[in-house]
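S.K.: this is the structure alone, sequence omitted:
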């Protein structure tokens, strides 16, 4: 959530900044709402002063010759009128404040200055490339054809069990999927300084509101039936980041590089609005796995933290020998809560293109303000908002797709990348 003080100070500047992402901020609406709130507050304060003054009038009325009972009755009548007016003004102030908060909750984050102009993914800018796309002397197959030929990827059974956009995996392919999770977690916890964390896969509305999925993106979520307001997590970002909700970290708790968590979870997304896209295979599923990287840092460390986090995700691709490119997203393509985002896109031979496999974002204090996630600045002794970041390190299913397609061999087998063989009992290939 944006700082309301900053919005009040220069709403036109906020509107101009948000226009970079194609968002139209209604300055007149905000100004009118804020004026109503201010007026209700002024009137409430005036009534409180009037009530205080009226309470002192009993003695004066008695001094003017009025009986004690009559003086009390007159003052009580005045106080009742003031109380009714005060209740009305207070209710008005609450209503306007709620409208202001709802407006702020619906507003996206302000993009960083270095975020490129543009309104769609066509305007994203390539930052760098690593590795050469795999070359083959035979006709390449996509991951679906490879998996089905191995008898280890089964969409028909998944459809019977649940429906479309789910899959079943067997044998070595399921083991390779698990190997990727173990490899990623081990890498991030032993080499990159993340602390592994296990979290619930079901969260409440407050958690989703804290990271920015609610109220705007409810249609993208799987909501559980019942009055509790529970949802399946769309990403580990939600429960892991909410570890810091309503909490003040002491400076020593942040260490030199802030708090770092690595978390493996399933993710559940309705994929609303994506029907017709990536219907073949496991590129876009309702249920998939990710190893998520989350950082909570001092504001001064925020920019460097994004570069480091993105580099940690890149290391996974490099160790797996998968060619990829790094993209900085334009204003119109960054996520609702993000101020700056890098996408990593891996090369998929069967599609003859690069496809997103990780999205790494800096949210500044946007999420922290919604969650009241703070740290105590030792220089001032006062709590200040943290900066939060996260990124996929990596999306497991898409990494599996990339390995299957880039490591496929002419006989239909799939070579196992060297770094994964220790998790595969030493196997150098599956199938064939």
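M.R.: It's in. Treat the numbers as computed from the prediction; the structure is a model and nothing was measured.
S.K.: C-alpha only now, for contacts and for neighbours.
M.R.: Noted.
S.K.: against residue 251, how distant is residue 396?
M.R.: Counting by CA to CA, to the nearest Å, the separation of residue 396 from residue 251 is 34 Å.
S.K.: same check, this time on residue 82
M.R.: Distance from residue 82 to residue 251, counting by CA to CA: 48 Å.
S.K.: and those two? Which one has more around it.
M.R.: Using other CA atoms under 10 Å, the more surrounded residue of residue 82 and residue 251 is residue 82, with 18 against 15.
S.K.: for the chain, just list every one of the helices.
M.R.: 4-9, 11-19, 27-55, 57-63, 68-105, 143-150, 155-161, 171-190, 205-211, 237-241, 251-254, 302-320, 366-371, 396-406 (DSSP state H).
S.K.: would you reformat these as a markdown table and include distance to residue 230?
M.R.: A markdown table is the format used below for the helices of the chain (distance: least, CA to CA, whole Å):
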| stretch | distance to residue 230 |
| --- | --- |
| helix 4-9 | 29 |
| helix 11-19 | 31 |
| helix 27-55 | 32 |
| helix 57-63 | 54 |
| helix 68-105 | 20 |
| helix 143-150 | 34 |
| helix 155-161 | 23 |
| helix 171-190 | 26 |
| helix 205-211 | 7 |
| helix 237-241 | 12 |
| helix 251-254 | 30 |
| helix 302-320 | 30 |
| helix 366-371 | 18 |
| helix 396-406 | 25 |
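S.K.: another structure for you, compare them:
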């Protein structure tokens, strides 16, 4: 590209020119020196001052006053062409936007249709719906990221998910069906993925959800199983684990409101760790894991597996595998044509490694898709219902499986 002279090899050439390491620069056309007239003339003059001649394969400018005048005129034409082309492109993009047509890259969940309109990518749209739903339930970003990565699902750019991957997605109004390009906004201009109710619920969650951490162990203390899930009913702040020593030297463990602990702006009293953990576990056992709810969860799980697992779970991995195989085929063609460099070799090796990893992930996903037996599923839920609330491993499994959030008030708590 001659649009700018900020090109590594072009700058290397100009540096070598100052050392007079060559006598002639051969370029295709004068616009390779830069499409800004002043910039191109300065580059040409710098070469000339170092005794280096510039020859253009497609344009003939002799080293006379008339030839240099013609060259300056052509450089002026180059600048006009560059600016005019930019205006044409911008005008075309704005025209596309007025018709709600696809302009460049699209967010997760969408793709460009045959008529250049924005259409749903069903597999990706299902992931977007899942993300919004899980965030609306206050599930920690890090937990969502780990689960998506485990399932082999990639971001729109093909990268692994991290806890910072969700803010842009969750604030993107395009998912409400609003076409947005620069200052153009068209309600209903593209397919809707999430409802207004869910979208605004997530916006409220984001106000109080600032990169929540997963449950972690603290050096010297036992584990606080509700970290990242227990919130103050007074102010909505997370409740974190603290420990203290009594006069007898015994250790006592509590959860305390973060705002009360840091700036004393909340009057919520601390609660004993074991007391609240057991109370939450008993509430899950008695209120959630009833006979009626267990049957309902079994019915919904069977229906979900039949409806979505095969269609969506493998589709993302298979699309990545197809892209990998296409890239590999293109590099093999280049090698057959004699284009063999260190870069092509390294890229081919990377693609082969990725191919093996994708095949392994697909095999794992297929293995995980073994149809769940309804009776086995009900039996598993029965085990959760009858577990020992004094067993820390059981509590951890119970909370990880069923619990999203606990809001703790003075005389009651609400579980999600």
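M.R.: Done, it's in. Predicted model only: the values in this text are computed from it and were never measured.
S.K.: what's the TM-score once they're superposed?
M.R.: TM-score for the superposed chains, counting by TM-score structural alignment, normalised by the length of the second structure: 0.24, backed by 161 aligned residues with a CA RMSD of 6.8 Å.
S.K.: of all the helices of the first structure, which lies closest to residue 430 of the first structure?
M.R.: For the helices of the first structure, the distance to residue 430 of the first structure is smallest for helix 171-190, at 6.3 Å, taking CA to CA.
S.K.: count of neighbours near residue 415 of the second structure?
M.R.: For residue 415 of the second structure, the neighbour count with other CA under 10 Å is 15.
S.K.: can you tell me the closest non-neighbouring residue to it?
M.R.: Nearest non-adjacent residue to residue 415 of the second structure, counting by CA to CA, 6 or more residues apart in numbering: residue 406, 4.5 Å away.
S.K.: surely the one you found is in contact with residue 276?
M.R.: No - counting by CA atoms under 8 Å, residue 406 of the second structure does not reach residue 276; the two are 9.9 Å apart.
S.K.: more neighbours, those two?
M.R.: More crowded of residue 406 of the second structure and residue 276, by other CA under 10 Å: residue 406, with 22 against 18.
S.K.: look up how far residue 230 of the second structure lies from that one.
M.R.: 5 Å.
S.K.: residue 43 of the second structure now?
M.R.: Here the criterion is CA to CA. By it, residue 43 of the second structure lies 64 Å from residue 230 of the second structure.
S.K.: more crowded one of these two?
M.R.: Between residue 43 of the second structure and residue 230, residue 230 has the larger neighbour count (other CA under 10 Å), namely 26 against 15.
S.K.: how much space separates residue 48 of the first structure from residue 89 of the first structure?
M.R.: Where residue 89 of the first structure is concerned, residue 48 of the first structure sits at a distance of 11 Å (CA to CA).
S.K.: all strands of the second structure, in order?
M.R.: Using DSSP state E, the strands assigned to the second structure run over residues 24-27, 53-56, 110-112, 118-120, 178-181, 184-187, 230-232, 239-245, 251-257, 271-272, 406-408, 413-415.
S.K.: just those strands: most buried one?
M.R.: Across those, the average number of neighbours (mean count of other CA atoms under 10 Å) peaks for strand 230-232, which reaches a mean of 26.
S.K.: same for that one, what does it pack against?
M.R.: strand 239-245, strand 406-408 (3 or more CA pairs under 8 Å, 6 or more residues apart in numbering; DSSP states H and E).
S.K.: by contact count, what packs against the longest one?
M.R.: Of the remaining helices and strands, those touching strand 239-245 of the second structure by 3+ CA pairs under 8 Å, 6+ apart are strand 230-232, strand 251-257.
S.K.: so for residue 297 of the second structure, which of these sits nearest?
M.R.: Closest among these, using CA to CA: strand 230-232, at 24.3 Å.
S.K.: roughly how far apart are the closest residue in space to residue 346 of the first structure that isn't next to it in sequence and residue 188 of the first structure?
M.R.: Spatial nearest neighbour of residue 346 of the first structure, chain neighbours left out: residue 324 (4.2 Å); criterion: CA to CA, 6+ apart. Applying CA to CA, the value for residue 324 of the first structure to residue 188 of the first structure is 19 Å.
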